[in-house]
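# What would the 3D arrangement of this be:
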Amino acid sequence: MNDVIIIGGSFAGLAAALQLGRARRKVTVLDTGLPRNRFAGHSHGLLGHDHKPPLEILAEARRQLARYPTVRLVTARAESISGAIDDFCVLTGDGESLRARRLILSYGVVDQMPDVPGYAENWGTSIVPCPYCDGFEVAGQHWGLVWSGPQSMNQVRLFHDWTDTLTVFANGHDIPPDIQADLARRGISVVNGRITEIDHDENHNATVRLNAGPPVAVDILFAHPRNKPSARLHESLGLATVDTPQGVALKVDERRETSVPGIYAAGDLANPLMASVTLAISHGATAGISAQQSMLV
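All right, here's what the predicted structure looks like:
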């Protein structure tokens, strides 16, 4: 029997595996090889790995985990989970049945791309979600923001640390008059109409085409599409969730334990505040240590 099965082997899952491997706990990591940030050319803001391709960072992490004999990395999807604390059973897509005393869910989320030509194709290059991840490289340039609701005003205030030139695309949203007045006071133009297409050139500039009016070109376009967990295992387990502006996240305590004893969660799946590689690693390490300490006798 495993001490811990980790479902999802990106930054959070591998960070948990590292802590457990160093504690000589028997761990199996199940992963499908599709991390959320695989579309990004570089990962930024991660100490010691700034401006490295995220897939290269993950590959190096897997190589480093090879020195821990109790850690097993398996390319497989977890299809179902049954059992309870000290005796969980995970059935993989390959038909393998695995047992463990604890579980860590770190299978992340997937972004739900709107049905707009060019949106999915440009995601991670000329369309990005996070100024902490990509803002420095385009600081001082013309930014665009696709309005997604009241929370977008927080983005407007945040963006001021990187640029003074911002265009907001209402994209069919009825922006309240008081917010429109605040945007005007800040010198931010608002473009009405729905986005119908997004083009880009070799410099990753985004040209936003609308159902009314001329196209508008910006140097980078920030957008926050809704997302959803990349698997539904938490639903079958009845785990508590919290609502976020972009979707749902698993509810966890300070030890990263979910509402079901013995099941922990980390990464974007359980972070309602901010998607971040740094936070994913931190929360993954916490989940791994908490799971290990919960098994002490």
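# make it CA atoms for all contacts and neighbour counts henceforth
Will do.
# can you pull out the helices in the stretch 1-150 of the chain?
11-22, 54-65, 119-122, 131-134 (DSSP state H, counting those that start in this stretch).
# What is the first one packed up against?
What that stands for is helix 11-22. Where contact means 3 or more CA pairs under 8 Å, 6 or more residues apart in numbering; DSSP states H and E, helix 11-22 is packed against strand 2-7, strand 27-31, helix 54-65, helix 277-294.
# Next, the angle strand 27-31 makes with it.
Helix 11-22 and strand 27-31 are oriented at 160 degrees to each other (axes from the mean of the first three to the mean of the last three CA atoms, to 10 degrees).
# which of the helices and strands packed on helix 11-22 sits most buried?
strand 2-7 (a mean of 25; mean count of other CA atoms under 10 Å).
# The helices and strands packed on helix 11-22 into TSV, with extra columns for distance to W162?
As requested, these are arranged in TSV below (distance: least, CA to CA, whole Å):
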stretch	distance to W162
strand 2-7	37
strand 27-31	36
helix 54-65	23
helix 277-294	20
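# Which one, of these, ends up nearest to V168?
Closest approach to V168 among the helices and strands packed on helix 11-22 is made by helix 277-294 (27.1 Å; CA to CA).
# Excluding its own residues, what touches the closest one? List them.
4, 11-20, 23, 25, 45-46, 102-104, 106, 255-257, 262, 264-268 (CA atoms under 8 Å, 6 or more residues apart in numbering).
# Now do that helix and helix 11-22, the angle between them.
Going by the same axes, to 10 degrees, helix 277-294 makes 40 degrees with helix 11-22.
# Run the chain-centre distance for helix 277-294.
With CA atoms, centre = their mean, to the nearest Å as the basis, helix 277-294 stands 16 Å off its chain's centre.
# so that helix versus strand 2-7, what angle?
Using the same axes, to 10 degrees: helix 277-294 against strand 2-7 is 160 degrees.
# returning to that earlier point: let me have the helices of the stretch 1-150 of the chain in CSV, extended by distance to T92.
Output for the helices of the stretch 1-150 of the chain, formatted as CSV (distance: least, CA to CA, whole Å):
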stretch, distance to T92
helix 11-22, 17
helix 54-65, 20
helix 119-122, 29
helix 131-134, 34
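# I'd like the structure of this one too, to check against the first:
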Amino acid sequence: MDEARDSDNSFDVVVVGGGAAGLAGALTLVRARRSVLVIDSGSPRNAPAAHMHGYLGQDGESPAALLARGRAEVTGYGGEVRPGTALAADRLPDGGFLVHCGDGRTVRALRLLIATGLVDELPAVPGLGARWGRDVLHCPYCHGWEVRDQPVAVLADGPLAVHQAQLWRQWSERTTLLAHTWPLTAGDRELLAALGVRVVEGEVTGLAVQDDRLTGVTLAGGTVVECRALVVAPRFTARSGVLTSLGLPTVVVERDGSAIGTCVESDPATGATVLDGVWVAGNVTSPQEKVPGTAAQGVRAAMAVNADLIEAESRRALRTLRARADA
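Next comes the predicted model:
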């Protein structure tokens, strides 16, 4: 631990990513009396959403407010949070790491906790990005209650479409599946008919918006299909730059034999990667996890990091003791 505190730019642990996973991990580590730096790019995945739901004690809270409180808690215990982007990292001869930041600065760390999250890559329909997290949605557990009983349309452009229609019907019986570009099987159509989900043929070419509210989607022929929420299945692409710079590859995440994104594999209990000294937490390793789950992963990973540092310190203490005894 003393080695990591030789300069203001050296830390026991550098946490890359200032979302729920990274801050929860950092808070656990600073309370364990570790020197911790959080490098926060300020671009959390859920930034477009005004509220988050399903987080016990925090339901309806603004994601931005949660992260602001988290940063204050980390710094209140002596941790440091710096705005910036970590671009890459190198393994040092002593087993630690040198992290290269976008502003040209470098920082040293004995251990790394990477919680950089992912990027939601949206289907190629004009207008989706501007309404993402507002009335263009993907998770019913996050947003379903807010659009309950309203007309909901599911965009079929991948293997999750029928599954999404099944899910969203739980919140609204006025659920329509837009066939768009995905070929539905006879079995798909039979299931949707049994559930009362209407299927509309035709490619979606745009959104209909009035008074800054989604009112429907426009099909290639000009027909407008009414909806108050449009459900899409983004591709979940891991923000893995620092990890790949260390030689940790991403793997393809599949659903029903089709790729839905990428992630970095880790031990599900601790977040440990195959590279000694590097842990991951949150959506970078678990693409479909919600905010409470990512925070829990950050805590578990931080506990594992601290345990690993304790083991290393104990080995050093034993070597020192034995060296003195042999002198």
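# just so I know, which of the helices and strands packed on helix 11-22 of the first structure lies nearest T196 of the first structure?
Per CA to CA, nearest to T196 of the first structure of those: helix 54-65, 30.5 Å.
# okay, and the closest one goes to which residues in the second structure?
With TM-score structural alignment applied, helix 54-65 of the first structure matches the range 63-74 in the second structure.
# circling back to that earlier point, may I see the PyMOL selection of the buried members of the contacts of helix 277-294 of the first structure?
Per 16 or more other CA atoms under 10 Å, the buried members of these correspond to this PyMOL selection:
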select buried, resi 4+11+12+13+14+15+16+17+18+19+20+25+45+102+103+104+106+256+257+262+264+265+266+267+268
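# ranges for the helices of the stretch 151-300 of the second structure?
Under DSSP H, counting those that start in this stretch, the stretch 151-300 of the second structure gives helices at 161-168, 186-195, 241-245, 291-326.
# Of those, which is nearest P83 of the second structure?
Nearest of the helices of the stretch 151-300 of the second structure (CA to CA): helix 241-245, 16.1 Å.
# how about the closest one: buried residues?
Buried-residue list, helix 241-245 of the second structure, by 16+ other CA under 10 Å: G241, V242, L243.
# okay if I get those residues as JSON lines plus distance to L184 of the second structure?
Below are the buried residues of helix 241-245 of the second structure laid out as JSON lines (distance: CA to CA, whole Å):
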{"residue": "G241", "distance to L184 of the second structure": "36"}
{"residue": "V242", "distance to L184 of the second structure": "39"}
{"residue": "L243", "distance to L184 of the second structure": "38"}
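# For L158 of the first structure, which of the helices of the stretch 1-150 of the first structure is the nearest?
helix 131-134 (8.4 Å).
# Which strands and helices lie in contact with that closest one?
Against helix 131-134 of the first structure (3+ CA pairs under 8 Å, 6+ apart) you get no helix or strand.
# and it, how far from the second structure on average?
Aligned to the second structure and superposed, helix 131-134 of the first structure gives a mean residue distance of 0.6 Å (mean CA distance after the TM-score superposition for the first structure).
# in the second structure, which strand has the most residues?
strand 106-114 (DSSP state E).
# and for it, what span of the first structure is it aligned with?
Alignment of strand 106-114 of the second structure against the first structure: residues 97-105, by TM-score structural alignment.
# Can you find the partner of A21 of the second structure in the first structure?
Using TM-score structural alignment, A21 of the second structure lines up with A12 in the first structure.
# The residue lying closest to that match once chain neighbours are set aside and A61 of the first structure, how far apart?
Spatial nearest neighbour of A12 of the first structure, excluding adjacent residues (CA to CA, 6 or more residues apart in numbering): G284 at 4.1 Å. Per CA to CA, to the nearest Å, G284 of the first structure is found 13 Å from A61 of the first structure.
# Could you name every residue contacting both of those two?
L14.
# follow-up on the earlier one: residues touching the match of A21 of the second structure, list them.
For A12 of the first structure, the contacting residues are S106, A266, G267, A280, I281, S282, H283, G284, A285, by CA under 8 Å, 6+ apart.
# at 7 Å instead, please
Shown in contact with A12 of the first structure (CA atoms under 7 Å, 6 or more residues apart in numbering): S106, A266, G267, A280, I281, H283, G284.
# excluding its backbone neighbours, what's nearest the first one?
Leaving aside its sequence neighbours, S106 of the first structure sits nearest to G8 (CA to CA, 6+ apart; 4.7 Å).
# So for the residue most central in space within the second structure, what's the nearest residue that isn't a sequence neighbour?
Central residue of the second structure (CA atoms, centre = their mean): N283, 3.0 Å from the mean position. Nearest residue to N283 of the second structure in three dimensions, chain neighbours excluded: G117, at 4.4 Å (CA to CA, 6+ apart).
# corresponding residues in the first structure for stretch 227-239 of the second structure?
By TM-score structural alignment, stretch 227-239 of the second structure lines up with residues 218-230 in the first structure.
# what sits up against that stretch?
Contacts for stretch 218-230 of the first structure (CA under 7 Å, 6+ apart): 107-113, 126-129, 141-146, 148, 205-207, 246-248, 269.
# can you give me how far that stretch is from the chain middle?
11 Å.
# before we move on, what about stretch 301-310 of the second structure?
22 Å.
# ditto for stretch 207-221 of the second structure
29 Å.
# Stretch 149-167 of the first structure too?
Counting by CA atoms, centre = their mean, stretch 149-167 of the first structure comes out at 20 Å from the chain centroid.
# ditto for stretch 44-62 of the second structure
On CA atoms, centre = their mean, the centre of stretch 44-62 of the second structure falls 13 Å from the chain's centre.
# swap in stretch 267-277 of the second structure?
Relative to where its chain is centred, stretch 267-277 of the second structure has its mean C-alpha point 17 Å off (CA atoms, centre = their mean).
# Stretch 73-83 of the second structure now?
For stretch 73-83 of the second structure, the distance to the chain centre is 21 Å (CA atoms, centre = their mean).
# do stretch 266-281 of the second structure as well
16 Å.
# repeat for stretch 252-264 of the second structure
15 Å.
# what's in contact with it?
So stretch 252-264 of the second structure is in contact with P159, R235, F236, T237, A238, P249, T250, V251, V284, T285, S286, P287, going by CA under 7 Å, 6+ apart.
# And for stretch 27-35 of the second structure?
F11, D12, V13, V36, E73, V74, Y77, G78, G79, V299, A302, N306.
# which residues touch the residue mapped onto the second one from the first structure?
Taking TM-score structural alignment, the alignment pairs D12 of the second structure with D3 from the first structure. Residues in contact with D3 of the first structure (CA under 7 Å, 6+ apart) are R25, K26, V27, A100, R101, R102.
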